[in-house]
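>>> Sequence first, then the predicted structure, then my questions.
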Amino acid sequence: MQIAAISDVHGNLAALNAVLADIASRGVDTIVNLGDIVSGGLFPRETADRLIPLGLPTIRGNHERQLLTLETDRMGASDRHAAAELRRDQLDWIAAMPETLRLADDVLLVHGTPGSDLTYFLETVTPQGLRAATLEEIEERAGTVDAAIILCGHTHIARVVRLGDGRTIVNPGSVGLPAYADALPFPHVAESGSPHARYAIVTRGEEGWSAELIQVAYDWDAAARDAEARGRPEWGHALRTGRVG
């Protein structure tokens, strides 16, 4: 069994199309979507229209939750843009998404961690910035979840960690935004270091699960220009470089 995991598209339709084309060339069994799908500085409505007909197993991320629960004046720029663009049927699609999802008995889809769409699973934020989480921190966040594979997103940083008991946590990285800055719980940046779109394929074989992290080239200069035209120069820099300006 092979599962392609995409996450954190953030309305980047060009990156999404490139990733879906690459996945199609590999003949996987299933594609799953780990949330943060439309909010950003690009094409929320068009991204939803691309994904809805595919009927992928999809969970909501923190941005989907925020779109459904926050008043517009409390939203950040990315959610406000999405809220202004999305149709009612697209919002209904988002509202129907679960927070987490079991795919077969041994695969769990989460956005952040099993208990939170905001907590980083494989990274930790300190007053000094972002760092890789320790094995002990990751085990605590995984808790007693009995899935052999936990697929997560949220940080946009592609990483695979195998716990001592054999459980494996896979973050496929971000399809649509390779770097960002955040202020909570302390100021920090998350950077992939290149502008590629990212996803992962996990494969169940005779010896258990394995994971492959994949990066895909697309026209990120055009995506950056689209973001800048929509008043998001910081997105333009991140899309071109994979770094925070």
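That came through, no problem.
>>> C-alpha only now, for contacts and for neighbours.
OK.
>>> can you give me the strands in this protein?
In chain order, the chain shows strands spanning 2-6, 30-33, 101-103, 107-109, 123-126, 129-132, 149-151, 159-162, 168-171, 179-182, 188-191, 197-205, 208-216, with DSSP state E as the criterion.
>>> Please enumerate residues in contact with the third one?
If I follow you right, that is strand 101-103. Thr58, Ile59, Leu108, Leu109, Val110 (C-alpha atoms under 8 Å, 6 or more residues apart in numbering).
>>> 10 Å instead, please
Defining contact as C-alpha atoms under 10 Å, 6 or more residues apart in numbering, one finds that strand 101-103 is touched by 3, 30, 32, 34, 57-60, 107-111, 114, 147, 149-150.
>>> Put this next to the previous one:
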Amino acid sequence: MAIAVISDIHANLEALEAVLADIDQRGLSRIICLGDLVGYGPNPQEVVQRVRQRSILSVAGNHEMGVLSDRSLFWFNPKTRANVLRMREMLSEDAISFLATLPRSLVVDDALFVHGFPPRSPFVYLFQIQGETLAKRLAGLSHTPSFVGHTHELVLEGLHQGSVESRILHKGILSLDWEQCIVNVGSVGQPRDGDPSAKYVIWDKENATIEVCFVPYDARRTAAKINALGFPAYYGERLLG
């Protein structure tokens, strides 16, 4: 059965609800989240509650690590660090305890799911590993495909006859005909590709395909809530494309 792969919700409840409705309409029951449930957006508590209510498997993202650990705070720039601290204030103790249970990676149906870069990093961006280094990393992966988030971009890096092939992903279905590949699934709640739609991917193992899905939602409502909380204005502005 196909799996819906979501990532980088970033406390955007409107985007999450729209994506869940789209997933339900397609009759999919398996959902995996690649982390960053919280950060930037206005509804961290509600997003965590919704993920728990739906029993969505999730891994830890860098924003979860920041909420959980003072040591991880130093990874963020000053404005984002301040926002992570606000997330701590907005989350209940129970929600924070739940975030502490999230693993750094998951293997499901022989595919790897991680926030940043395989096999377990919540912090390394896919675009930071390039050229021969990326080819070696791809060749050394024990599972394929690997699914990542973190960059908020829709990209595929595939290994073919020892060389890396890169693709920007667009809406629609794509065959996974690479020896090894890493799929960056975009962002539900903080897309940064100029299109305000919430993004996620459906992986069909049986047919060796992914489907990239664009889901419209009321981004202006989310942006207004961000502004009302006094968060940096661009947190809301970049939701609007």
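That came through fine. Source: prediction; values computed, not measured.
>>> TM-score of the superposition?
The TM-score (TM-score structural alignment, normalised by the length of structure 2) is 0.83; 217 aligned residues with a C-alpha RMSD of 2.0 Å.
>>> hmm, back to that, I'd like the strands of structure 1 written out as TSV, with mean neighbour count and distance to Thr69 of structure 1 added.
Putting the strands of structure 1 into TSV (neighbours: other C-alpha atoms under 10 Å; distance: least, C-alpha to C-alpha, whole Å) gives the following:
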stretch	mean neighbour count	distance to Thr69 of structure 1
strand 2-6	24	24
strand 30-33	20	21
strand 101-103	16	21
strand 107-109	22	22
strand 123-126	16	25
strand 129-132	15	28
strand 149-151	25	25
strand 159-162	18	30
strand 168-171	26	26
strand 179-182	18	20
strand 188-191	19	25
strand 197-205	22	28
strand 208-216	17	33
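>>> Turn these into TSV, including distance to Ala223 of structure 1.
As requested, the strands of structure 1 are arranged in TSV below (distance: least, C-alpha to C-alpha, whole Å):
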stretch	distance to Ala223 of structure 1
strand 2-6	18
strand 30-33	21
strand 101-103	31
strand 107-109	28
strand 123-126	27
strand 129-132	26
strand 149-151	27
strand 159-162	25
strand 168-171	23
strand 179-182	14
strand 188-191	17
strand 197-205	12
strand 208-216	14
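>>> Tell me which of the ones you listed sits nearest to Ser78 of structure 1.
When those are compared by C-alpha to C-alpha, strand 179-182 sits nearest Ser78 of structure 1, at 12.0 Å.
>>> Give me the helices and strands touching that closest one, please.
For strand 179-182 of structure 1, the helices and strands in contact under the criterion 3 or more C-alpha pairs under 10 Å, 6 or more residues apart in numbering; DSSP states H and E are strand 188-191, helix 233-241.
>>> and with 7 Å instead?
strand 188-191 (3 or more C-alpha pairs under 7 Å, 6 or more residues apart in numbering; DSSP states H and E).
>>> For the strand it packs on, name the packing helices and strands.
Taking 3+ C-alpha pairs under 7 Å, 6+ apart as the contact definition, the neighbouring helices and strands of strand 188-191 of structure 1 are strand 129-132, strand 179-182.
>>> Asp8 of structure 1 is nearest to which of the ones you listed?
Closest to Asp8 of structure 1 of these, according to C-alpha to C-alpha: strand 179-182, at 11.1 Å.
>>> Give me the contacts around the helix or strand hosting Leu174 of structure 2.
Counting by DSSP states H and E, the secondary-structure element that holds Leu174 of structure 2 is strand 172-175. Taking C-alpha atoms under 7 Å, 6 or more residues apart in numbering as the criterion, the residues outside strand 172-175 of structure 2 that touch it are Ala208, Thr209, Ile210, Glu211, Val212, Cys213.
>>> Serialize those residues to CSV and add fields for distance to Arg137 of structure 2.
Putting the contacts of strand 172-175 of structure 2 into CSV (distance: C-alpha to C-alpha, whole Å) gives the following:
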residue, distance to Arg137 of structure 2
Ala208, 21
Thr209, 22
Ile210, 22
Glu211, 25
Val212, 24
Cys213, 28
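>>> So what does Asn227 of structure 2 match up with in structure 1?
Mapped onto structure 1 by TM-score structural alignment, Asn227 of structure 2 lines up with Glu228.
>>> Check the burial of its match by counting its neighbours.
Summarising burial for Glu228 of structure 1: neighbours were counted as other C-alpha atoms under 10 Å, giving 17.
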